[in-house]
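> When you get a sec, could you give me coordinates for this:
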Amino acid sequence: MFVAQASLAHHGWAWATDMEFELTGTITKARLGNPHGELNVAVKDESWVVEVGQPWRNERAGLSDEMLGVGRVITVHGHRSSNPEQRVMKAERIIIDGKSYNLYPDRKS
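The predicted structure follows:
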C-alpha cells in the first residue's frame, strides 16, 4: 500500500481533498530529500504518511532535517488523501514546539 501512496504523492495536489486537515503525532520515521520528504507519524493507534516539502522548500520555511527527526512531536496542517482508506496527507504548515513553519506561503487553499 505504501508504494501506491507514494506514487500518488508525485502528482501535485490532485490526489488530496480541498478540505483543511490537521493531525498531531510523533515522527517514527523520516525520509527527507527529493522529490519531497516523507514522515511516518504515529497518531494514537494509527500511522500516517505526511508528505513534506523538497529540501529547498523545507529550508525556506525554516525547517532543518533535525527538526523533522524521529521522536519529534509535530502538528501538521494540510490536506489528506481523497481516499479515506489512506492515511496520507500533504503538509502545508508544520508546528513544532509552538512555532509554525509554512511550506507553501503562496498557496491558496
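> Only C-alpha atoms from now on, for both contacts and neighbour counts.
Will do.
> Skipping adjacent residues, who's closest to Gln86 in space?
Using C-alpha to C-alpha, 6 or more residues apart in numbering and skipping residues adjacent in sequence, the residue nearest Gln86 is Gln5, 7.6 Å away.
> all strands in this structure, in order from the N-terminus.
Ranges of strands within the chain are 21-31, 38-43, 46-51, 73-80, 88-96, 99-102, based on DSSP state E.
> Sequence B follows; please return its structure for comparison with A:
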Amino acid sequence: MHLWTKLKAAAIALALAVGVLGAQVAAAHHGWGWTSDEEFVLTGKIVAVRLGNPHGELSVEADGQRWIVEVGQPWRNKRAGLDDDLLSIGRELTAHGHRSSNPEQRLMKAERIVIEGKSYNLYPDRAS
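Coordinates of the predicted model:
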C-alpha cells in the first residue's frame, strides 16, 4: 500500500506539472505576450489559409518571404466584417499589428486588416 500511495502522489505531481507548463506555453503564444511592442505593417498576397479556433492563420508572401499572420477567432473576424471569401488565397492585404518579439520568426498578430482599400478592425479596443 505504501508504494501505491507514493506512485499515486508522483502521478498527481506529474499531472499538475504538465498542466502548469501547458498553461504557460499557451499563455506565451496566445494573447499579446509573445509580440513586440512596436507597430508592424505587412503587405502581401495570401498563399495559404487556416481559419478556425483558437485563431485563424494566413500564410502571406511578402517581398519574397513567407509570413504567418494571425487573424481573429471566427467570431472576431465576423464581427470585424471579414468573411472567409475576403481571407482567400490570392487576395492582397495589408496587415497592421505586432510581429513576434523573436526577430527570427516571420510571425505577426494582426489588429487590423486592409483589403481593397477597406479596413477591418479585429481589435477595436486597441490602437492600430
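> Quantify their similarity with the TM-score.
Here the TM-score for the pair of chains, by TM-score structural alignment, normalised by the length of structure 1, is 0.89; 103 aligned residues with a C-alpha RMSD of 1.5 Å.
> In this structure the residue nearest to Gln86 of structure 1 contacts Val88, no?
Yes. If you go by C-alpha atoms under 8 Å, Gln5 of structure 1 and Val88 touch, sitting 7.1 Å apart.
> Looking at these two now, which is surrounded by more residues?
The neighbour comparison of Gln5 of structure 1 against Val88 (other C-alpha atoms under 10 Å) goes to Val88, with 28 against 16.
> Map the more buried one onto structure 2.
Aligned by TM-score structural alignment, Val88 of structure 1 pairs with Leu107 of structure 2.
> Now do the residue nearest to that match when sequence neighbours are not counted against Gly22 of structure 2, distance only.
Leaving aside its sequence neighbours, Leu107 of structure 2 sits nearest to Ile68 (C-alpha to C-alpha, 6+ apart; 4.8 Å). As judged by C-alpha to C-alpha, to the nearest Å, Ile68 of structure 2 and Gly22 of structure 2 stand 23 Å apart.
> The two - which one has more neighbours?
Applying other C-alpha under 10 Å to Ile68 of structure 2 and Gly22 shows that Ile68 carries more neighbours, namely 20 against 12.
> Now do the contacts for that one.
Residues near Ile68 of structure 2 by C-alpha atoms under 8 Å, 6 or more residues apart in numbering: 57-60, 106-108.
> ok, now Ala95 of structure 2?
Ala95 of structure 2 makes contacts with 41-43, 69, 110-114, as judged by C-alpha under 8 Å, 6+ apart.
> Columns neighbour count and distance to Ser128 of structure 2 on top of these, output as TSV?
Output for the contacts of Ala95 of structure 2, formatted as TSV (neighbours: other C-alpha atoms under 10 Å; distance: C-alpha to C-alpha, whole Å):
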residue	neighbour count	distance to Ser128 of structure 2
Val41	16	10
Leu42	21	13
Thr43	17	15
Val69	24	15
Ala110	25	9
Glu111	23	6
Arg112	22	7
Ile113	24	10
Val114	15	12
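> now the end-to-end length of stretch 50-59 of structure 1.
This stretch, stretch 50-59 of structure 1, spans 17 Å end to end (C-alpha to C-alpha).
> Quick check: most distant residue from the centroid of structure 1.
In structure 1, Asp45 marks the outermost C-alpha relative to the chain mean, sitting 18.0 Å out by C-alpha atoms, centre = their mean.
> which residues touch stretch 54-69 of structure 1?
Under the contact criterion C-alpha under 8 Å, 6+ apart, stretch 54-69 of structure 1 has outside partners 27, 29-30, 32-37, 39, 52, 96, 101-103.
> run the last query once more with 6 Å
33-36, 101-103 (C-alpha atoms under 6 Å, 6 or more residues apart in numbering).
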